[in-house]
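Trainee: Can you look at this prediction? I've put the sequence above it.
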Amino acid sequence: MLRGHLLHGGDYNPEQWLDHPEILEEDIRLMQEAHVNCVSLGIFSWAVLEPSEGTYTLDWLEEIIDNLGKAGIQVILATPSGAMPHWLTARYPEVMQVQADGRRNLPGKRHNFCYTSPVMREKISALDRELSRRLGMKENVILWHLSNELGGNFADGACHCELCQQAFRQWLKERYGTLEALNNAWWTRFWSRMYTDWDQIHSPAPNGETTITGLVVDWRRFVSDQISDFCGMERRAVAEYSDRPATANFMYFFKSIDYHRLQKEIDIVSWDNYPCWHKKKDEVPVAVQAALNHSQMRSLKKEPFLLMESTPSQVSWRTCNPLKRPGMHMLSSMQAVAHGSDSVLYFQWRKGRGAFEKFHGAVVDHKNGSNTRTFREVTETGKRLEGLGEILEGTVNRPKAAVVFDWANWWAVEDMSGPRLDLNYPDCVTEHYRALWEKGIEADIVDMDDDLSGYALVCAPLNYMYKPGYAEKVRDFVEKGGIYVTTYFSGVVNETDLCFTGHHPLEDVLGVIQEETDAPSEEFENQFCYRGESYPARNLCEVVHAKETARVLSVYERDYYAGYPVVTCNPYGKGKAYYLAAGSDLAFLGAFYQDVLKEAGLENPLGTGLPYGVSVTERCTAGDANDPHQKRVVFVMNFKNEPVTVEGIGRWTDAENGESIQGSLALEPFGCRVLLFDSAVHADGHDLAGEVFAAGV
């Protein structure tokens, strides 16, 4: 947020229009009309900024920054490493990535560079420093945008060249110290694959080794570290002459980079959100996915984040690319803000005339200037954000629930050869998150290294791998009163994919003993009863034994493991641990979490049940929720294309128009209302919420 203002604007590519000064002049006029206060510049401008090696042409960019500043428009200035100029790849072909099969890429596309390459690092650092020196302290430059969607395209960022092989071996030496330790960690005596020299180790390859899960997971860790290190290198380069903070735009469930690692290299988290709205008439599954990823970005630093890219209309790279229906642009933008974003930014401001993204959505189309539905809806969004800036200043979401999503666990569970080869970790996590979302309960998305204190409920679905110290952290969390939920196929292996032996690391906390895991086909689907309703048991079905301390809430009803526990609850210290021994459906998770949330003392801010498709989030200032002076801003969103009414909501004030609301709240199709918590009348008889609104918050 910029001095009480939410950022509104997006990627601007004036280098495509340098021979059309009338277009550049029109752009600024239209930006002001659309209530744009911020644009990102230079993201893919390397070939124009440095047309030949060591020759920098930055005057055009400085002039545009200055003209934007005169119009009151702020700038997020990018480093252009996302796409290399042809002079670089022609003279230094070693900067291009090598694929897993040993073939070096040809020039072209984006992110086609080796993150290890000394040449690449030298050339981009030199340009970054020049950008920093010339432009990094301009008054209207507020933030650095490091590269673009790091790791995108070409094998998800992984380069397998000899330089990367050498760097990987050095990384392994630092991690394990000796070959003996590495061989033990990777269990290489199996199939006689013991390494006797570091130079024998090679990255996973289709024509080589891919069956040692420890190798595969460590390679993924290395690639993530290498990309993060490259980002840090760029951060240090721009910091040489500029004190502006830095961000890097993350992506939706991007497997190749552990974002918990990458976020350490930047000051502000941002991400690019492109939900596939209107693929089906039921928008809820898409809304849940977007909400989860907004929550994840906020959770990385427990601070507001930036929505760096979104489309104001449609994308151009799916098989089917529907336009946003009326109302959806406003709703999807407000959803980002509701989950903690301090911006709504677009790709892109103006559509280009040619090349790959000429039909990608933009604020300004090829024709008609401001006379389009998209432009009008963007303008309305900008106006609304202007009114919310001061209201939301100093606020962020502060959930009491958390869902564990860990990149190393993702790599391990989907790369191992086990009871099922079609396990989808993000989908499993999303199902549990959705069960909370449908009840209006927000959750942080944390990894196994995060602090669990302060949460009332922690859910860890399909938590196959346990990192060092994680079991102890969970034990302490439950012992002090926390509610912990985990599932089948959890706590199976350590950080190098070696199976735990003897007993489960949290057997005492969970109160169950795992015996075996079935992976039934559809014909052998089992079932169980919970609270008088029958639900399917599928995907994976563990056979477990309940210890004396555990209470069995459901049992299998079929097959040889009929009567064995499916749902258990085990008291431990002041808290409880729930174990779900089988996969089921959303209906079961909804019923189950309804009980667990009650046990944890959690309810949504409205304190009432929500109609299907309605979501609730809350942004608040720091402090105790019982403090009458704490600012609490609640977003109520309707993801159905029909009107709905939420009943039993108590007393609130509309944050945008001051309307007093009591008892029920009407929502338009794809509507969003922003409410201020009404303290109900204080002991001295005056209405705090009314005072807050009158003061403009």
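Mentor: Arrived safely, thanks for sending.
Trainee: CA only for contacts and neighbour counts going forward, please
Mentor: Noted.
Trainee: Which positions within the helix or strand where Ala587 lies qualify as buried?
Mentor: Per DSSP states H and E, Ala587 falls inside helix 586-600. For helix 586-600, the neighbour count (16 or more other CA atoms under 10 Å) marks 588-590, 592-594, 596-597, 600 as buried.
Trainee: Out of the residues you listed, flag the one nearest to Asn112.
Mentor: Leu589 (42.5 Å; CA to CA).
Trainee: where's that closest one relative to Ser341, distance?
Mentor: Distance, Leu589 to Ser341, by CA to CA, to the nearest Å: 28 Å.
Trainee: got it, and Arg236?
Mentor: Taken as CA to CA, the span from Arg236 to Ser341 is 26 Å.
Trainee: Then Glu515?
Mentor: 45 Å.
Trainee: for Asn409, same thing?
Mentor: 27 Å.
Trainee: Of Glu515 and Ser341, which one has the most company?
Mentor: Comparing Glu515 with Ser341 by other CA atoms under 10 Å, the one with more neighbours is Ser341, at 29 against 9.
Trainee: contacting residues for the more buried one?
Mentor: 294, 298, 304-307 (CA atoms under 8 Å, 6 or more residues apart in numbering).
Trainee: now, which of those lie within helices?
Mentor: 294, 298 (DSSP state H).
Trainee: ok, so of the contacts of Ser341, who is nearest Leu462?
Mentor: Taking CA to CA as the measure, Leu462 lies nearest His294 of the contacts of Ser341, at 21.3 Å.
Trainee: Hmm, that closest one is touching Asp342, no?
Mentor: No. Checked against CA atoms under 8 Å, the pair His294 and Asp342 is beyond contact range at 11.5 Å.
Trainee: Give me the residues contacting stretch 430-446.
Mentor: 288-289, 292, 295-296, 298-300, 399-406, 459, 461, 586, 589-590, 593-594, 602-605, 609-610, 612-617.
Trainee: Centre of the chain to it, how far?
Mentor: 14 Å (CA atoms, centre = their mean, to the nearest Å).
Trainee: first vs last residue of that stretch, how far apart are they?
Mentor: 13 Å.
Trainee: Now Thr379. Nearest residue, chain neighbours left out?
Mentor: Sequence neighbours aside, Ala34 is the residue nearest to Thr379 in space, at 4.2 Å (criterion: CA to CA, 6 or more residues apart in numbering).
Trainee: Next one: the one you found from Glu533, what distance?
Mentor: Counting by CA to CA, the gap from Ala34 to Glu533 is 53 Å.
Trainee: Next up, a structure to set beside the first:
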Amino acid sequence: MWLGVDYYPEQWHADMLEQDLDTIVELGCNVIRIAEFSWHLMEKREGQYDFSFFDHVIEKAKERNLKIIMGTPTATIPAWLAAKYPDIVSEFEGGKKRTFGGRHVYCFNSPRMYEYSEKIVRKLVEHYKEETSIVAWQIDNEIGHEGSDVCYCKNCQKKFQSYLSEKFAGNIDRLNETYGTTFWSQEYNDFSEIPIPMETITTHNPALRQDWERFRSQSIVDFMEFQANLVREIIPDAVVMHDFPGGGLGKHVDYSKVAKSLNQVAYNNYPVWGGQKEPIQPHEIAFGLDYIRGLKGENFWITEAIMGAQGHDVTGFLPRPNQAKMWSYQSMAHGADSLMYFRYRGATKGAEQFCYGVIDADNVKRRKFYEVQSFFRDISNYKEAMEAPIKNEVAIVYDYDSLASFRIQRQSILLDSSVEMQKFYKSFHDQNVGVDVIPEDRDFSDYKVVILPQMIITKPEMEKRIHEFVKNGGTVVVTYRHAVKDVDNNIPFGETMPVHYGDLTGLSVEETESLQDYEAFPVIGTGEFEGISGKGGIFRDMIQVKDAEVLFHYGDQFYEEFAAITRKKTENGTTYYVGCGLEEKITNLLMEHIMKECEIKMTPSEEGVEIVTRGNETQKVVMYINHNAHEVKQGEITLAPFECKIVSL
């Protein structure tokens, strides 16, 4: 279990190093994370490498038995490199060059970026290949964050055209046929004519844009795999990791594919940021943690845990006493087995002056310091439990291609696929039932319940696996906009929705509509749900039932004949179809019904109290986490505001 801080000694006077490290040890740390933004310090002029600064830092850290997580510095290229090779810098849509001065300003398809990244990473790793105090290598930083996942430069255009040429085996007629370019006279005679989808009149071809999304993702996946392989070439048994930012489901990169090149996944967990009025809800934080754990299906690290207020230009909400400490416990409850705080000390200069640390710029130990110290002391007692793997009975499955399809054609201005996932997730979270959030290529055969929100792109292999899952006794929940498009983001001809799922669901979708309201129409319960009514909105399918049961139907004029929610039981398994966006009350009712039906144990708790069991035969505990700003009594346990209590079993 690694417990530590993110430390930037290069930002402070050299005379402060030893006192800082002593204070870090006093805090209870056994690791420091360093060097991720220090390319210029390592190579002030091209080809002149100097690692002496970090040699000294590591030497002094070793004297105190502190281990090191070492970063490759590629997230922030040096000014001399950007000046010498302007094409290394990425471009905004429309061809406007990004300006050197921020971070993540390089283009993932720049040959120069690969060339100079290899030089600095190779020199750095070669220099420290015998350094036993380095326990992990972090490659780059928060890949694809803050808009850096898109670039529209000439490098990208050429690479995109090559990507398409390779995909279609050099056959431009095949691309034209697949994309349907005869519409609006968009046929191409050569791959060199194909544009990147920048701003135009109306919109670009959806199939072209889908391939652009895949290309953007692959560009980042390739760059990260390149760095990971480079580190392992020099240190074969290196632990290669990366610190992912939040919001992964909305990025133009599939983080689950990036994770395949890593030994260890890490996460920078910020439940509140500058400009937010208040922190996001407990289930949203938990969803993000479970999504990160799902990238590899393994426990993860927190490389940036919040303690002070955060913000670049806008100062953030200050976590209340013990609130940030509580979020640290929540991280461990959801599969983190190591945790570092961002940052050791708040900065006095640069863009992150309002990203406050464990200690503020005045260098005085206060509440935040002692909260971190107490957390480290406490959580260290539960190392075995926190390092045990998590096994859940429920999975929410996402598909990068489907998420991209909704970015391309949103269909309803209210539809946000990741938010819709979280609505289902909340129903389980409120009952303290664990959920895995996993990519569609992951094996889900051992779960009891699999939920597929808005999986609009249908793929033959996925169809087969879902059918097998139900055949073998599983329960699957599909939703409106399921299986509407093929892998090229086109609507299949001659197929009724949900495409290839009609027999499994026992229904067909007659018509659809987008609603610009969350509660646009009534839904009326029937059978087991007789007497229950609620509201639906966002989008809806008009469901014509074949051999499924109707659980709810629409209650508004013209559409009462159509089902809203159905269930089809087969010999062994069950398929639910949710035909519209539902209000929370009905979503909860339906998910609780499914949990009972599947004999999944629910653990009711007071509002705002999260209960999680962690551990194995060696050490097993129950974590009681109070997200409330007031005292709560959970059974015989009294929880102070934002308190977590761990009870051994």
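Mentor: Received, thanks. This structure is a prediction, so every number in the text was calculated from the model and none was measured.
Trainee: what secondary structure does the aligned residue in the first structure for Glu352 of the second structure sit in?
Mentor: By TM-score structural alignment, Glu352 of the second structure lines up with Glu357 in the first structure. Secondary structure, DSSP: H, G, I helix; E, B strand; the rest coil: Glu357 of the first structure is coil.
Trainee: wait, Glu357 of the first structure sits on Thr311?
Mentor: No. Between Glu357 of the first structure and Thr311 there is no contact under CA under 8 Å: 12.0 Å.
Trainee: neighbour-wise, which of these two wins?
Mentor: Thr311 (26 against 14).
Trainee: Can you name the residues that contact that one?
Mentor: Shown in contact with Thr311 of the first structure (CA under 8 Å, 6+ apart): 274, 346-348, 360-362.
Trainee: What residue in the second structure is paired with it?
Mentor: So, by TM-score structural alignment, Thr311 of the first structure is matched to Ile306.
Trainee: any idea how far Tyr176 of the first structure is from Glu265 of the first structure?
Mentor: 24 Å.
Trainee: These two - which one has more neighbours?
Mentor: For Tyr176 of the first structure versus Glu265, the count of surrounding residues by other CA under 10 Å is larger for Glu265: 21 against 14.
Trainee: Go ahead and confirm Asp244 of the first structure touches Trp144.
Mentor: Wrong residue type there; residue 244 of the first structure is Arg, not Asp. Yes. With contact defined as CA under 8 Å, Arg244 of the first structure reaches Trp144; the gap is 6.6 Å.
Trainee: higher neighbour count, the two?
Mentor: Trp144 (29 against 18).
Trainee: sec struct for the more buried one, please.
Mentor: Quick answer, by three-state DSSP: Trp144 of the first structure is strand.
Trainee: In contact with it, which residues?
Mentor: Contact partners of Trp144 of the first structure, counting by CA under 8 Å, 6+ apart, are 76-79, 238, 244-247.
Trainee: Can you tell me what it aligns to in the second structure?
Mentor: In the second structure, Trp144 of the first structure lands on Trp137 (TM-score structural alignment).
Trainee: Glu557 of the first structure now?
Mentor: In the second structure, Glu557 of the first structure lands on Gly555 (TM-score structural alignment).
Trainee: sorry, back to before: the match of Thr311 of the first structure and Tyr425 of the second structure: what is the separation?
Mentor: Where Tyr425 of the second structure is concerned, Ile306 of the second structure sits at a distance of 24 Å (CA to CA).
Trainee: How about residues contacting stretch 322-338 of the first structure?
Mentor: With contact meaning CA under 8 Å, 6+ apart, stretch 322-338 of the first structure is reached by 277-279, 291, 294, 307, 312-315, 343-344, 377-378, 380-381, 617-619, 634-635, 637, 639, 669-672.
Trainee: likewise stretch 48-59 of the second structure?
Mentor: Here stretch 48-59 of the second structure has contacts from 9, 17, 35, 41-43, 68, 123-124, 127, 133, using CA under 8 Å, 6+ apart.
Trainee: cutoff 7 Å now
Mentor: For stretch 48-59 of the second structure, the surrounding residues in contact (CA atoms under 7 Å, 6 or more residues apart in numbering) are 42-43.
Trainee: counterpart of that stretch in the first structure, which residues?
Mentor: With TM-score structural alignment as the criterion, stretch 48-59 of the second structure aligns to 55-66.
Trainee: Stretch 87-106 of the second structure too?
Mentor: Stretch 87-106 of the second structure maps onto residues 94-113 of the first structure, going by TM-score structural alignment.
Trainee: how about the helices in the stretch 351-500 of the second structure?
Mentor: Along the stretch 351-500 of the second structure, counting by DSSP state H, counting those that start in this stretch, helices occupy 367-379, 383-387, 400-408, 417-429, 460-471.
Trainee: name the helices or strands packed onto the second one?
Mentor: With contacts taken as 3 or more CA pairs under 7 Å, 6 or more residues apart in numbering; DSSP states H and E, helix 383-387 of the second structure sits against strand 609-615.
Trainee: next helix or strand past the strand it packs on?
Mentor: Counting by DSSP H and E, the next helix or strand C-terminal to strand 609-615 of the second structure is strand 620-626.
Trainee: What residues in the first structure pair up with the helix or strand just after that following strand?
Mentor: With elements assigned by DSSP H and E, the helix or strand that comes after strand 620-626 of the second structure is strand 632-634. Under TM-score structural alignment, strand 632-634 of the second structure corresponds to residues 644-646 of the first structure.
Trainee: middle-most residue in the second structure, spatially?
Mentor: By CA atoms, centre = their mean, the mean C-alpha position of the second structure lies nearest to Gly248, the distance being 3.2 Å.
Trainee: now the helices of the stretch 351-500 of the second structure in JSON lines, with distance to Lys119 of the second structure and mean neighbour count?
Mentor: Shown next, in JSON lines, are these (distance: least, CA to CA, whole Å; neighbours: other CA atoms under 10 Å):
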{"stretch": "helix 367-379", "distance to Lys119 of the second structure": "38", "mean neighbour count": "18"}
{"stretch": "helix 383-387", "distance to Lys119 of the second structure": "36", "mean neighbour count": "21"}
{"stretch": "helix 400-408", "distance to Lys119 of the second structure": "33", "mean neighbour count": "22"}
{"stretch": "helix 417-429", "distance to Lys119 of the second structure": "39", "mean neighbour count": "20"}
{"stretch": "helix 460-471", "distance to Lys119 of the second structure": "41", "mean neighbour count": "16"}
